[in-house]
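[1] coords below, sequence missing:
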């Protein structure tokens, strides 16, 4: 079963491409009806890589536990069907550019006339207002604009993205922020009976989580942020190191007592007072040369043991350290299995949502739908009989899969 937290909540999903918002709502038990436009449905269906004959990996992972109806919202009949659907819904989620839904008469003021207590959420790159609002963007564009991508310049002066970039971070956070805001709005609606409009931007989410932005805002310099140092990257005590078996380990003993534990484990107690400390924490030496010298010394020591040997020692001593995981190795990782993070349905493996309920175990009850696989079911639930459904299909207002099979 899906997690039943939102059982009884119906969500009309008008999003295209990447929508973590409606994916989370579906996994939490909401009846998410994905509205897709003919002739081919969501563009995400065509995005490689593909999992055998099952379809796009991105589409599969983001559209499990949803139903699909094919509607041409450019037609009067298609919009009439959508209006009937909204009248039965609790939530509408869309991610089109600002004002795009106004042109179709699918904006919040219009749909609120149909369902006064509707929760309507727009999830966009830059929000509904401001100079960037109309700017076409994909996730990496938003990361760059939100300061999430850091660059360095090589000898020729050509800018290069550093290893500290977090591609897709802003829009992923925006999607999760939207799911949180929607559930909060539903709670408030339960108390007041009032729906509302939610404007969620990936840009805003990226800024809110960007420590360098907060440092620039409050301290006048991004380099004052946690994790930055005059070496241009992470400090020696918060960095990655190679091990004897050519694996990579991240250490982060930035509290003074944890640094002392680290020094004891590596048998270098004389390092305990090296560096400049701010009260009890350190995120980089203010002396760049001293920090670089410490990093070189740590590199030499870390090369003396294997990753497994270091991890055993650090775990025993309570030192914050972690292997830098190779994604190809994670499917067989023991912690992945211990947390039951993989759910298999058919020939496809999925990552379960990060929510645990003692009384419920997550499962995929609706496989990622073929385009229009549930059109007849949804229309039937809205009161359209067989003749009416046939008329809508013949008019091109709706699309239904021939047999409702999965992709």
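    Arrived safely, thanks for sending. Computed from a predicted structure; not experimentally measured.

[2] switch to C-alpha atoms for all contacts and neighbour counts from now on
    Will do.

[3] in three-state terms, label the residue lying farthest from the centre of the chain for me.
    Computed with Cα atoms, centre = their mean, the residue of the chain farthest from its C-alpha average is residue 270, at 43.2 Å. Here residue 270 is recorded as helix under DSSP: H, G, I helix; E, B strand; the rest coil.

[4] which residues does it contact?
    Residues near residue 270 by Cα atoms under 8 Å, 6 or more residues apart in numbering: residue 263.

[5] then residue 25?
    6, 32, 179.

[6] next one: residue 292
    Residue 292 neighbours (Cα under 8 Å, 6+ apart): 231, 236.

[7] so which bits of the one helix or strand it maps to are buried?
    Counting by DSSP states H and E, the element that carries residue 292 is helix 288-302. Under the neighbour-count criterion of 16 or more other Cα atoms under 10 Å, helix 288-302 has 290, 291, 292, 294, 295, 298, 299, 301, 302 buried.

[8] next one: the spatially closest residue to residue 51 that is not a sequence neighbour from residue 149, what distance?
    Excluding its sequence neighbours, the residue lying closest to residue 51 (Cα to Cα, 6 or more residues apart in numbering) is residue 57, at 5.8 Å. Using Cα to Cα, to the nearest Å, residue 57 is found at 25 Å from residue 149.

[9] about what we covered before: and the residue nearest to residue 51, how many neighbours?
    By other Cα atoms under 10 Å, the residues close to residue 57 number 20.

[10] cool, and residue 127?
    21.

[11] quick one: contacts for the closest residue to it other than its chain neighbours?
    Spatially, and ignoring its direct neighbours in sequence, residue 127 is nearest to residue 201 (4.6 Å; Cα to Cα, 6+ apart). Taking Cα under 8 Å, 6+ apart, we find residue 201 in contact with 123, 124, 125, 126, 127, 171, 174.

[12] put this beside the first:
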């Protein structure tokens, strides 16, 4: 069965993570995605390693399945003409050049509408098209710093800490995907395309959610709290006899059951009955709980906590998480066919659609793997293709 976005054609002019992550999702959903790369080195992440597998970097492989690989020299006149042809047949163009770069090449949104009146252009940048920082490069690490995310991450006594993955890139990719889907829906009933302006900075600010709201409502600047929650107690890491686990008590009834389970009568006193009062006695509660939890193993506590409806979980490393029974049952590790890599495994999609399930129909493309095929579909002869190769246009 065709995917949910079958019939939608995406021209992907992005590289690194935010854009490629977005277009991979669209490809997973059935859209035709043509990944356009420079003819010399292509997407920078092709060289971001080790680890490499048969010359392909693990970083590049993580965000580029379900795409066709196409190389193009956008500085050449022939290259620009080819891009115009691609746009004329497309529904969406997505790009993450520095703001203004595409316009200098003759492909601003207004230029694209002359090629395809209802085209949708999604532009990703570090800080968006307006503001004093609009011309600055957008690196995830810088965004984590400037958005305030690092100021609330890590232990209070230590340096601010970045999140362990490029979370600002990932969130921006998701917001871009949402914007594209909304724009496609708008076009369905209005016939109009539109331009989408997405920035990493805006995306990360939006993702501060309750922490930002806490500040806007109180005026108090949030601080780093390590593994603690600013609004809930207990909601943190504890040590069992053989390692660490997280316990997240989300309401007063859960706390009552938890106090009974660990057989700590002090916690049933009126002083600790509500979450607001527990916030005022965080350290005392933590010590009482920790004294009890050290008596059993993680697995023993998990079984008891699950039986009593107390949210909890062991702290897995990446291997344990990906190899867990839960991950396997949800098909979150996929075996993907590849022309050179044997037993290529990729992280699966979290989107589980009953009528149009996600399929991996294409491996992450080799550099320029489908250039000749796409050029032929655009109407170029084999001799013209060979000539453009010699001219370094494709």
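    Sure thing, it's come through. Everything numeric in this text was worked out from a predicted model, so none of it was measured.

[13] ok, the residue nearest to residue 51 of structure 1 to residue 44 of structure 1 distance?
    Going from residue 57 of structure 1 to residue 44 of structure 1 by Cα to Cα gives 9 Å.

[14] quick check, central residue of structure 2?
    residue 170 (2.4 Å).

[15] quick one: the counterpart of it in structure 1 and residue 145 of structure 1, what's the gap?
    Structural alignment places residue 170 of structure 2 opposite residue 172 in structure 1 (criterion: TM-score structural alignment). Plainly put, residue 172 of structure 1 is 15 Å away from residue 145 of structure 1 if you go by Cα to Cα.

[16] related to what we said a few turns ago, is it possible to get TSV of the contacts of residue 25 of structure 1 that adds secondary structure and distance to residue 388 of structure 1?
    Formatted as TSV, the entries for the contacts of residue 25 of structure 1 read as follows, by DSSP: H, G, I helix; E, B strand; the rest coil; distance: Cα to Cα, whole Å:
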residue	secondary structure	distance to residue 388 of structure 1
6	helix	31
32	strand	23
179	helix	35
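
[17] shouldn't the residue nearest to the centre of structure 2 be within a strand?
    No. With three-state DSSP as the criterion, residue 170 of structure 2 is assigned helix and is not in a strand.

[18] that one is in contact with residue 17, isn't it?
    Yes. Counting by Cα atoms under 8 Å, residue 170 of structure 2 does reach residue 17; the two are 7.1 Å apart.

[19] pull the number of nearby residues for residue 346 of structure 1.
    A count of nearby residues for residue 346 of structure 1, using other Cα under 10 Å, gives 7.

[20] what are the ranges of the strands in the stretch 51-200 of structure 2?
    Along the stretch 51-200 of structure 2, counting by DSSP state E, counting those that start in this stretch, strands occupy 52-53, 56-57, 68-71, 92-95, 120-125, 195-199.

[21] what's residue 310 of structure 1 aligned with over in structure 2?
    In structure 2, the residue paired with residue 310 of structure 1 is residue 301, using TM-score structural alignment.

[22] just the element for that match, please.
    Per DSSP H and E: residue 301 of structure 2 is located in helix 298-307.

[23] may I see the buried residues of that helix?
    In helix 298-307 of structure 2, counting by 16+ other Cα under 10 Å, buried: 298, 301, 302, 305.

[24] one more: stretch 67-83 of structure 1?
    By neighbour count on 16+ other Cα under 10 Å, the buried set for stretch 67-83 of structure 1 is 67-73, 77-79, 81-83.

[25] pull the most distant pair out of these.
    Using Cα to Cα, the pair of these lying farthest apart is 67 and 77, separated by 20.3 Å.

[26] distance to residue 139 of structure 1 for the buried residues of helix 288-302 of structure 1 - can I get that in JSON lines?
    What follows is the buried residues of helix 288-302 of structure 1, written out as JSON lines (distance: Cα to Cα, whole Å):
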{"residue": "290", "distance to residue 139 of structure 1": "38"}
{"residue": "291", "distance to residue 139 of structure 1": "34"}
{"residue": "292", "distance to residue 139 of structure 1": "34"}
{"residue": "294", "distance to residue 139 of structure 1": "37"}
{"residue": "295", "distance to residue 139 of structure 1": "34"}
{"residue": "298", "distance to residue 139 of structure 1": "36"}
{"residue": "299", "distance to residue 139 of structure 1": "35"}
{"residue": "301", "distance to residue 139 of structure 1": "39"}
{"residue": "302", "distance to residue 139 of structure 1": "36"}
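
[27] now, which of those residues sits nearest residue 237 of structure 1?
    Checking those one by one against residue 237 of structure 1 (Cα to Cα), the nearest turns out to be residue 295, at 7.6 Å.

[28] excluding its backbone neighbours, what's nearest the closest one?
    Excluding the flanking residues, the one nearest residue 295 of structure 1 by Cα to Cα, 6+ apart is residue 236, at 4.6 Å.

[29] cool, residue 191 of structure 2 as well?
    Leaving aside its sequence neighbours, residue 191 of structure 2 sits nearest to residue 118 (Cα to Cα, 6+ apart; 6.6 Å).

[30] what's the distance between the aligned partner of residue 366 of structure 2 in structure 1 and residue 28 of structure 1?
    Counting by TM-score structural alignment, residue 366 of structure 2 lines up with residue 370 in structure 1. Using Cα to Cα, residue 370 of structure 1 is found at 21 Å from residue 28 of structure 1.

[31] same question, residue 293 of structure 1
    In terms of Cα to Cα, residue 293 of structure 1 sits 50 Å off from residue 28 of structure 1.

[32] same thing with residue 268 of structure 1?
    Taking Cα to Cα, one finds residue 268 of structure 1 at 50 Å from residue 28 of structure 1.

[33] before we move on, back to that, neighbours of the closest residue to the match of residue 170 of structure 2 other than its chain neighbours, how many?
    The spatially closest residue to residue 172 of structure 1, leaving aside those adjacent along the chain, is residue 20, at 6.7 Å (Cα to Cα, 6+ apart). By other Cα under 10 Å, 22 other residues sit near residue 20 of structure 1.
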